[in-house]
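Q: I would like the atomic coordinates for the input below:
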Amino acid sequence: MAIATQPGLRTDRWQRSFHPWQGGRGPEAGLTIRFAIRVKPGASRTKVGGRYGEDALVVAVQAPAVDGRATEGAFKALAKAFKVPVRELTLVSGTTSRSKLVEITGDHHDRLQELLDS
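A: All right, here's what the predicted structure looks like:
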């Protein structure tokens, strides 16, 4: 497994890796990006963008933090922001926490950087 990171970002929070056992075709086949998000439940509107701390992507959702509804809303918002189906997202850690570690299939590091900088 080869790991390449984008300069300026911490490797323990954001990484791009290649997993040859994953299916798919084309240049994005087998690539995943793992990054931290910070969910803000109960927001007036759903929005993806900005930083929390050094390198966590902020995901504001209208859903309350009850029975996993905020996490579900965050995943729907992330899927829409990255223009991928929800099934391409994986929750690595943080099931009941506002800080979560998410993995997305495909080479979306440019879009992640845009969202972090917005």
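Q: For the rest of this, base every contact and every neighbour count on C-alpha atoms.
A: OK.
Q: tell me which element Leu57 is part of?
A: Using DSSP states H and E, Leu57 sits within strand 56-60.
Q: Excluding its own residues, what touches that strand? List them.
A: Strand 56-60 has contacts (C-alpha atoms under 8 Å, 6 or more residues apart in numbering) with 13, 35-43, 45-52, 74, 77-78, 115-116.
Q: Scan the protein for its longest helix.
A: Scanning the chain for the longest helix, with DSSP state H as the assignment, gives helix 69-82.
Q: other SSEs contacting that one?
A: Contact partners of helix 69-82 among helices and strands, from 3 or more C-alpha pairs under 8 Å, 6 or more residues apart in numbering; DSSP states H and E: strand 31-40, strand 47-52, strand 56-60.
Q: to compare against the first, here's another:
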Amino acid sequence: MKLQQVGEDCLLPVRLHPGARKNAITGEHDGALKMALTAPPVDGKANEALLKFVAEWLGIAPSRVQLRSGQTSRTKVVLITRIPVAEVAAKIAAAAG
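A: Below is the predicted model:
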């Protein structure tokens, strides 16, 4: 996983699978966290769902999660403010089982 610490923020690379049966973290793909979301890839719905899912998963306010790049791509970078990389890495490890 290619997590990056930028000041007090964390950059999380994500490989998104929109239109899935359920919202879930499904593994890793080419250095990015693979996520499946039920939202369709239309009118930014999958991007909105991604940011909401990441905030809920990390237990933080949605306002602390932003899409940094990849607006129309399956490969995205999510900016999570005021969180250390180690904390995000621990959540990823817990989700992996």
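Q: which residue numbers in structure 2 go with the very next helix or strand once past the longest helix of structure 1?
A: Going down the chain from helix 69-82 of structure 1, the next helix or strand is strand 89-93, by DSSP H and E. Under TM-score structural alignment, strand 89-93 of structure 1 corresponds to residues 65-69 of structure 2.
Q: how near is the aligned partner of Val61 of structure 1 in structure 2 to Ser69 of structure 2?
A: Mapped onto structure 2 by TM-score structural alignment, Val61 of structure 1 lines up with Leu37. Noted for Leu37 of structure 2: a distance of 18 Å to Ser69 of structure 2, by C-alpha to C-alpha, to the nearest Å.
Q: Neighbour count: those two, which is higher?
A: Leu37 (21 against 13; other C-alpha atoms under 10 Å).
Q: Find me whatever residue is spatially closest to the more buried one, sequence neighbours aside.
A: Residue nearest to Leu37 of structure 2 in three dimensions, not counting chain neighbours: Asn23, with 4.3 Å by C-alpha to C-alpha, 6 or more residues apart in numbering.
Q: To which residue of structure 1 is the one you found aligned?
A: Using TM-score structural alignment, Asn23 of structure 2 pairs with Thr46 in structure 1.
Q: mind listing what that match touches?
A: Going by C-alpha under 8 Å, 6+ apart, Thr46 of structure 1 touches 59-62, 77.
Q: try Arg68 of structure 2
A: When contacts are counted by C-alpha under 8 Å, 6+ apart, Arg68 of structure 2 is found next to 76-79.
Q: What separation do you get for Val42 of structure 2 and Arg68 of structure 2?
A: Going from Val42 of structure 2 to Arg68 of structure 2 by C-alpha to C-alpha gives 19 Å.
Q: let me fix that: Ile92 of structure 2
A: 19 Å.
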